[in-house]
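A.B. asks: Sequence first, predicted model second:
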Amino acid sequence: MSEKAIFAGGCFWCMIQPFDTQPGIISVTSGYTGGHVPNPTYEQVRSHTTGHTEAVEIVFDPEIMSYEQLVEIYWQQTDPTDAMGQFEDRGDNYRPVIFYMIEQQKAIAEKSKEALQESGRFDQPIVTTIEPAAAFYPAEDYHQNFYQKEPERYNQAHTERANFIEKNW
């Protein structure tokens, strides 16, 4: 039996690979969530008028990869102290959010966030929000598995994030 997790952490191009390469991951889909426009396009989301956030929907086997492990991987891909974007991607459509599907996921995410704050790893508050999941709309095909389709562009887009991860984790 599989479960779903939804995470937003800036550009969804950079959020696929860290999860896609883990054991127990069935699929990782780039998409949009949290807004008020049904079936938004990339151009609509980029215009900051839909309320959506770029996110990834992960289908996973909890017998192999736990939700707790996914949350830990998530933290290591984002700057949890930056509420208005991630790295070079700025704006509310790039904000960091853990979207929970069930109350158990909410409790795990909140406990993990509290532990990260108390760890002292960051000298600023952890501002990543934890919100109930809303409708998830898959992004256009050219956004899916971008790191595999366009490795050079992916590496360019991922450089600042990779440097942050290396420095902080």
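C.D. replies: Structure received.
A.B. asks: contacts, neighbours, all on C-alpha from now
C.D. replies: Fine.
A.B. asks: all strands for this structure, in order.
C.D. replies: Assigned by DSSP state E, the strands in the chain fall at 3-8, 25-33, 53-60, 85-86, 89-90, 97-100, 129-132, 136-138.
A.B. asks: If you count contacts, what does the last one end up packed against?
C.D. replies: When you say that, I think you mean strand 136-138. Applying 3 or more Cα pairs under 8 Å, 6 or more residues apart in numbering; DSSP states H and E, one finds that strand 136-138 contacts strand 25-33.
A.B. asks: mind listing what's buried in the strand it packs on?
C.D. replies: Taking 16 or more other Cα atoms under 10 Å as the basis for neighbour counts, the residues of strand 25-33 that come out buried are 25, 28-33.
A.B. asks: Repeat that for stretch 49-61.
C.D. replies: Buried residues in stretch 49-61, counted by 16+ other Cα under 10 Å: 50-61.
A.B. asks: contacting residues around the closest residue to Ala135 other than its chain neighbours?
C.D. replies: On the basis of Cα to Cα, 6 or more residues apart in numbering, the spatially nearest residue to Ala135 that is not a chain neighbour turns out to be Thr33, at 5.9 Å. When contacts are counted by Cα atoms under 8 Å, 6 or more residues apart in numbering, Thr33 touches 52-55, 133-137.
A.B. asks: mind putting the residues you listed in TSV, distance to Gln156 included?
C.D. replies: Supplementary listing: the contacts of Thr33 in TSV, determined by distance: Cα to Cα, whole Å:
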residue	distance to Gln156
His52	24
Thr53	21
Glu54	18
Ala55	19
Ala133	30
Ala134	31
Ala135	30
Phe136	27
Tyr137	26
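A.B. asks: so which of those residues comes closest to Asn93?
C.D. replies: Within the contacts of Thr33, the smallest distance to Asn93 is 4.0 Å, found for Thr53 (Cα to Cα).
A.B. asks: residues contacting the residue nearest to the closest one when sequence neighbours are not counted?
C.D. replies: Take Thr53 and drop its neighbours on the chain: the residue closest to it by Cα to Cα, 6+ apart is Asn93, 4.0 Å away. Asn93 is in contact with 10, 45-46, 48, 51-54, 85, counting by Cα under 8 Å, 6+ apart.
A.B. asks: what about versus this one:
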Amino acid sequence: MKILDRLKPIAKPIALTTFMVVALLLRSHSAEAQNIETLTVAGGCFWCVESDFESVPGVIEALSGYTGGTNSNPTYGDVGKGGTGHYEAVEITFDPKQIGRAQLLDMFLRSVVPTDAGGQFCDRGDTYRTAIFVSNKGEKALAEQALTKAQKDLGQKIVTPVLAATVFYRAEDYHQDYYKGSKLVFTRFGPKRQAAAYKRYRKACGRDARVAQLWGDAAPFAKGH
């Protein structure tokens, strides 16, 4: 009997087993993907919002980008010039089994100055305003509850709007994970690695000092900077 003939009876069970394993893996991956959710917020400089939320257990990824405007495929230059209607925003991907949307919303509002309608910290203008973007009635209700709670805790009028989600445009590659980048960049502080430049910018902009002043111990990210 030829060797190939001997292998035929064995090959079929092996192929079937392999198929079943692959099918189970694909089903598992699909189930995990269905459990993943996203929250899109605008909180001033997207480097800072991305840095903050990527430190949160249960957050899988935070992407810097642009949303809320009318221009398709905007660039950083386009948005910076104004007139596009886009916000600097961050799309937060999270596992709801580990952290809930309501908790993330509470953290977001206490990491910004939601009483400021003109921008955030040293960054002024429409691009840097705060906002929460929602895709359905359930998300809208949670966002409104978070705003009501934050306003009650703060004792000041909050102006952060809840807006209908539009297309989220991923920002250029060099903006992603800027806070931990190692590329050499030229800044007003001189040549710096991205991570060092980011720290200098964040401190000079007064983000953490202002958030700590406004929210005190309720500020989730200001203490570590």
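C.D. replies: Here it is on my side, so go on. Small disclaimer: the values here were computed from a predicted structure and weren't measured.
A.B. asks: Turn the contacts of Asn93 of structure 1 into CSV, including distance to Leu70 of structure 1.
C.D. replies: Conversion of those to CSV gives the following (distance: Cα to Cα, whole Å):
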residue, distance to Leu70 of structure 1
Gly10, 17
Val45, 26
Arg46, 27
His48, 28
Gly51, 25
His52, 22
Thr53, 19
Glu54, 18
Gly85, 21
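A.B. asks: Let me know the closest of these to Tyr100 of structure 1.
C.D. replies: Using Cα to Cα, Thr53 is the member of these that lies nearest Tyr100 of structure 1, at 14.4 Å.
A.B. asks: In TSV: the strands of structure 1, plus distance to Trp75 of structure 1.
C.D. replies: Supplementary listing: the strands of structure 1 in TSV, determined by distance: least, Cα to Cα, whole Å:
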stretch	distance to Trp75 of structure 1
strand 3-8	10
strand 25-33	17
strand 53-60	14
strand 85-86	12
strand 89-90	17
strand 97-100	10
strand 129-132	12
strand 136-138	21
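A.B. asks: Structure 2: which residue goes with Leu70 of structure 1?
C.D. replies: In structure 2, the residue equivalent to Leu70 of structure 1 is Leu104, according to TM-score structural alignment.
A.B. asks: go on, Asp82 of structure 1?
C.D. replies: Taking TM-score structural alignment, Asp82 of structure 1 has Asp116 as its aligned residue in structure 2.
A.B. asks: cool, Gln105 of structure 1 as well?
C.D. replies: Residue-level alignment of Gln105 of structure 1 against structure 2, with TM-score structural alignment as criterion, gives Glu139.
A.B. asks: Ser27 of structure 1 too?
C.D. replies: Here Ser27 of structure 1 is matched to Glu61 in structure 2, going by TM-score structural alignment.
A.B. asks: if I look at that match, how far off is Leu24 of structure 2?
C.D. replies: Here the criterion is Cα to Cα, to the nearest Å. By it, Glu61 of structure 2 lies 25 Å from Leu24 of structure 2.
A.B. asks: for Gln34 of structure 2, same thing?
C.D. replies: For Gln34 of structure 2 relative to Leu24 of structure 2 (Cα to Cα), the value is 15 Å.
A.B. asks: same thing with Thr38 of structure 2?
C.D. replies: 25 Å.
A.B. asks: Same check on Phe46 of structure 2?
C.D. replies: Between Phe46 of structure 2 and Leu24 of structure 2 the distance, using Cα to Cα, works out to 38 Å.
A.B. asks: Among these two, which residue is more densely surrounded?
C.D. replies: Relative neighbour count places Phe46 above the other of Phe46 of structure 2 and Leu24, with 27 against 12, counting by other Cα atoms under 10 Å.
A.B. asks: Give the equivalent position in structure 1 for the more buried one.
C.D. replies: By TM-score structural alignment, Phe46 of structure 2 lines up with Phe12.
A.B. asks: Please list all residues in contact with that match.
C.D. replies: By Cα under 8 Å, 6+ apart, Phe12 of structure 1 lies in contact with 30-31, 54-56.
A.B. asks: is it possible to export those to a markdown table including distance to Arg161 of structure 1?
C.D. replies: Output for those, formatted as a markdown table (distance: Cα to Cα, whole Å):
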| residue | distance to Arg161 of structure 1 |
| --- | --- |
| Ser30 | 18 |
| Gly31 | 20 |
| Glu54 | 16 |
| Ala55 | 16 |
| Val56 | 16 |
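A.B. asks: Looking at structure 2, which of these hold up?
C.D. replies: Comparing the contacts of Phe12 of structure 1 with structure 2 on both residues aligned by TM-score structural alignment, their matches' Cα atoms under 8 Å, the contacts found in both are 30-31, 54-56.
A.B. asks: Return the member of the residues you listed nearest to Phe122 of structure 1.
C.D. replies: Phe122 of structure 1 lies nearest to Ala55 out of the kept ones among the contacts of Phe12 of structure 1, by Cα to Cα, at 23.4 Å.
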